[in-house]
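>>> Sequence and predicted structure below; questions after.
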Amino acid sequence: MKSNTGNIWLTALVALAFGFLGAALWSYAGLADNRTRAYLLDNPSILQDVAQALQEEQARERLAGVEDEIYDPFPGAVIGNPQGSRVLVEFTDYNCPYCEASLADVQELVADDPDLKVVMREWPIFEGSEEAARMALAAGKQGKYRAFHEAMFRRSPTTPENVAAAAREAGLDIERARRDAASDSVSLELARNLAFAQELGFSGTPAWVAGDTPIGGAVGVERLREALR
């Protein structure tokens, strides 16, 4: 019912906006009241607002197709409270400078909300990122995802030497981690995350799902906090 109501309002807004636009075009031909054209000239953001609302509604509809799975983390790939009832999903890449910049936002959100569970989706889209993504998931299996995650960002870029150093800093069992990083379960997780990102229409990292809202880009802590609310 909530989705139907949102669609009805969105349809009404789109109809209103394009009604104004259509009337404005007719007014140029002398067939409509000049007040419509004046209104659009005085309020140029109305079509932008409607377009944004339409994009957000479409993103929520796409999310409905994967939400049963996207909130279910790979074993251990969680920051914050693993049992938290408030959930933020992040798609991340260790060679992405905006992901690195967003790390402080996630740390702040987790520190402020003991009920927050951040589900981490490794999405290595930059060249040379896959080895680090695989090691991060291997760290998750040892209960040390966050330790590796933060160590890896401190040691970027993701050269083999830096990945190994981050793994040691996180206290991983290195031999076990290497086996896990090469496992089928990790390969499947990376493929699933790519499929999720494509389904949601994400074009890069970081990308987020907060509440029922997919969000692309490094949007800052306040935007994420607002969406979680």
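It's in. Numbering: from 1, shown residues only.

>>> drop to CA atoms for contacts and neighbour counts, all remaining ones
Fine.

>>> Now do the helices in this protein.
With DSSP state H as the criterion, the chain has helices at 2-28, 34-42, 46-64, 67-70, 97-112, 130-141, 145-154, 160-169, 174-181, 184-200, 221-228.

>>> Which one of those helices lies nearest to Arg86?
Nearest to Arg86, of all these, is helix 221-228, at 7.4 Å by Cα to Cα.

>>> Need the contact partners of that closest one.
With Cα atoms under 8 Å, 6 or more residues apart in numbering as the test, helix 221-228 has contacts from 86-88, 105-106, 108-109, 210-211, 213.

>>> count of neighbours near Glu161?
Residues lying near Glu161 (other Cα atoms under 10 Å) number 11.

>>> Same check on Thr11?
With other Cα under 10 Å as criterion, Thr11 counts 14.

>>> So it versus Asn95, what's the distance?
40 Å (Cα to Cα, to the nearest Å).

>>> Need the helices of the chain in a markdown table (columns: distance to Val119).
A markdown table is the format used below for those (distance: least, Cα to Cα, whole Å):
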| stretch | distance to Val119 |
| --- | --- |
| helix 2-28 | 25 |
| helix 34-42 | 43 |
| helix 46-64 | 15 |
| helix 67-70 | 8 |
| helix 97-112 | 11 |
| helix 130-141 | 11 |
| helix 145-154 | 11 |
| helix 160-169 | 20 |
| helix 174-181 | 19 |
| helix 184-200 | 12 |
| helix 221-228 | 13 |
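
>>> Below is structure B, check it against A:
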Amino acid sequence: MTRSRLFFASALLLAAVLGGLVVLGLQALLPGIGGNKAQVERIVHGYLLENPAILRDMMEKLQQQESAEAAKSQEAAQASVPAALPALTTPFASAWAGNPNGDVTVTVFMDYACGYCRASLPGLAELIAKDPNVRIVYREYPVLGEASVVAARFALAAAQQGKFRAFHDALFASGGPSNATISDALAKAGLDPAATQKLANSDAVAKEIDANHRLGAKLAMNGTPAWVVGKQILYGARDYQALVDAVAIARKTK
């Protein structure tokens, strides 16, 4: 979603730049109308209406460039995974699930405000239930605003008290992060609000979120959810079968 918005905004910007360049060209070629901005703009407007394929061609070219750049970035990110594995697969306190000695680790980067993350939860839960030899490591990756950051801080504070999954599941079930839903999730997880708030404001929690953002940037994670399964990077929502397939590949390529 983030990349699509950037592409659309870039296309609009290019269209505006094209219009500006055409205006400047007409002013240079037709000095007699150079001072009549309204007349030049009418000429440009009419030309673009008669030749709309120009904008389509520009957008197609931009999309090709965006895709090439994204592929190059993801290729570099994939190459950096082996060196990053210790940081990726070491959970923060109790922010993990499954078999602690599993042969494949699935590291997932999530944001509590992310609908695609919420949509991926059933598949992840099914994987944990059906595959007794996987380990899940949760990395807090708040990218959707201040409420996400606050929620991530409380989740890590819950992890420090051995209640990560209880808080995590309760907050995602609430529909999104807010003061009210965080308070409700704390209650459902059996956490003391004051003690958890203190931990949420700690340097350890702040450093963990910062480290996750640096990891995500290195691995070309422009949104959530994002996954590292074995040594593979996956971007976007994944259902149960997609996770099963990724785990199978990880086992074959160990």
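Arrived safely. None of the values given here were measured: they were computed from a predicted structure.

>>> List the TM-score for the superposed pair.
TM-score of the superposed chains, computed with TM-score structural alignment, normalised by the length of structure 1, equals 0.73; 180 aligned residues with a Cα RMSD of 2.1 Å.

>>> related to what we said a few turns ago, which of the contacts of helix 221-228 of structure 1 tops the neighbour count?
Using other Cα under 10 Å as the neighbour criterion, Leu88 leads the contacts of helix 221-228 of structure 1 with 25 neighbours.

>>> That residue contacts Lys117, doesn't it?
Yes: taking contacts as Cα atoms under 8 Å, Leu88 of structure 1 lies within contact range of Lys117: 6.3 Å.

>>> ok so, going back, of all the contacts of helix 221-228 of structure 1, which two lie farthest apart?
Pairwise distances across those (Cα to Cα) peak at 19.9 Å, for the pair Glu108 and Thr213.

>>> and among the helices of structure 1, the most buried is which?
helix 130-141 (a mean of 26; mean count of other Cα atoms under 10 Å).

>>> so where is that helix in structure 2?
Helix 130-141 of structure 1 corresponds to residues 149-160 in structure 2, going by TM-score structural alignment.

>>> how close does the matching stretch sit to structure 1?
Per the superposition on structure 1, stretch 149-160 of structure 2 and its aligned residues are separated by 0.9 Å on average (mean Cα distance after the TM-score superposition for structure 1).

>>> what's the spacing between that stretch and its chain's center?
Offset of stretch 149-160 of structure 2 from its chain centre (Cα atoms, centre = their mean, to the nearest Å): 18 Å.

>>> Show residues contacting it.
92-95, 111-112, 140-143, 164-165, 167-168, 177-178, 182, 191, 196-197, 199-201, 205-206, 209.

>>> my read: Asp239 of structure 2 touches Ala125, true?
No: contact between Asp239 of structure 2 and Ala125 fails when scored by Cα under 8 Å: they sit 10.0 Å apart.

>>> what's the counterpart of Glu108 of structure 1 in structure 2?
By TM-score structural alignment, Glu108 of structure 1 lines up with Glu126.

>>> got it, and Ala182 of structure 1?
Checking TM-score structural alignment: Ala182 of structure 1 goes with Asn201.

>>> Identify the residue nearest that match in space, chain neighbours excluded?
Arg153 (7.3 Å; Cα to Cα, 6 or more residues apart in numbering).
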